[in-house]
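*Asks:* Following is a predicted model, sequence given first.
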Amino acid sequence: MTAQWHDACATDDVDDEDLITMKLADNVVAIYNTPEGFFATAGMCTHEDESLDGGLVMDGVIECPLHQGRFCVRTGRALSAPAVENLVTYDLKIEDDRVWVKV
């Protein structure tokens, strides 16, 4: 299946230094609003398939609410145990105050 752009949400839907998760094309996607801009990754932690919704976002890092594994929201890179597998990242663009994610 070819990746397609999806109209995910309004920019206002994601608070500063926070995230929302949603299902897009059968994938759970997390959309982050950081001081560096908006980013999108897989919305489930790679450690135990726990939703990142409710996790703490600070300085471009998401901390899983279950076991506190940390990931870079820009690159998806796993930063601390118990998370060792990186998150999938998705292309994202902003058009007319809407967040579009390529999934």
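*Replies:* Happy to help now that I have it. If you're wondering where the values come from, they're calculated on a predicted model, not measured in any experiment.
*Asks:* C-alpha from now on. contacts and neighbour counts both.
*Replies:* OK.
*Asks:* Once you drop chain neighbours, what's closest to Val61?
*Replies:* Nearest in space to Val61, with sequence neighbours left out and distances taken as C-alpha to C-alpha, 6 or more residues apart in numbering, is Cys72 at 4.6 Å.
*Asks:* Look up how far Gly43 lies from that neighbour.
*Replies:* Distance of Cys72 to Gly43, given as C-alpha to C-alpha, to the nearest Å: 13 Å.
*Asks:* Counting neighbours, go ahead and name the busier of these two.
*Replies:* Gly43 (24 against 19; other C-alpha atoms under 10 Å).
*Asks:* Let me know whether that one touches Leu52 as I believe.
*Replies:* Yes - counting by C-alpha atoms under 8 Å, Gly43 touches Leu52, with 5.5 Å between them.
*Asks:* Now for the two: what residues contact both?
*Replies:* Contact criterion C-alpha atoms under 8 Å, 6 or more residues apart in numbering; residues shared by Gly43 and Leu52: 21, 30.
*Asks:* here comes the other one, which I'd like you to weigh against the first:
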Amino acid sequence: MSKGNGIRVAALGDIPPGEGIAISKVITGTSDDIALLRDTDDSVHALDDTCTHETASLSEGWVEDGYVECPLHSSKFCLKTGEVQGLPATRNACPHRVEVLDGEVWLFPGESP
């Protein structure tokens, strides 16, 4: 089932607050897997999963107060915009639009949030 260009990729309960999960590029049709990241306020955001500094998965990072911190070298990215908020990364991560409807997480790959 799809909603416009959206893909139902998870239930909200599949993503623990403060954590993330990766959605395969096979499902999303994107060049990278996409990290679904649930902030501590229960909002859900999506960024390309691979850190722009070195090959590490942002879905395995720490999510808190509007940011995700890469588990490898602690680069920080804004959940809403993908903007770098902490070195060593210098390139922004690509954000994707997400909607949570009735506890279901819908991803709109390639659409800006």
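*Replies:* Cool, the structure landed. For clarity, every value in this text was computed on a predicted model and none was experimentally measured.
*Asks:* Could you report the TM-score for this superposition?
*Replies:* Remark: TM-score between the superposed chains equals 0.88 [TM-score structural alignment, normalised by the length of the first structure]; 101 aligned residues with a C-alpha RMSD of 1.6 Å.
*Asks:* And the helices in the second structure, which stretches?
*Replies:* With DSSP state H as the criterion, the second structure has helices at 25-28.
*Asks:* ok, for the residue nearest the centre of it, nearest residue in space, not its chain neighbours?
*Replies:* The centroid of the second structure falls nearest to Ala46 when counting by C-alpha atoms, centre = their mean (2.8 Å). In this structure, Ala46 of the second structure finds its nearest non-sequential neighbour in Leu36, 4.6 Å apart by C-alpha to C-alpha, 6+ apart.
*Asks:* and the counterpart of the one you found in the first structure, how many residues sit next to it?
*Replies:* Superposed on the first structure with TM-score structural alignment, Leu36 of the second structure falls opposite Ile31. Neighbour count for Ile31 of the first structure, taken as other C-alpha under 10 Å: 28.
*Asks:* re the thing from before, now do the residue nearest to Ala46 of the second structure against Asp49 of the second structure, distance only.
*Replies:* The value you get for Leu36 of the second structure to Asp49 of the second structure, if C-alpha to C-alpha is used, is 8 Å.
*Asks:* Same check on Glu19 of the second structure?
*Replies:* According to C-alpha to C-alpha, Glu19 of the second structure stands 13 Å off from Asp49 of the second structure.
*Asks:* same deal with Ile7 of the second structure?
*Replies:* As defined by C-alpha to C-alpha, Ile7 of the second structure lies at a distance of 17 Å from Asp49 of the second structure.
*Asks:* Also Ile23 of the second structure?
*Replies:* Look at Ile23 of the second structure and Asp49 of the second structure: by C-alpha to C-alpha, they are 8 Å apart.
*Asks:* list residues touching both of these two?
*Replies:* 33-35.
*Asks:* Might you report the residue contacts of Ser75 of the second structure?
*Replies:* By C-alpha under 8 Å, 6+ apart, Ser75 of the second structure lies in contact with 53, 69, 84-89.
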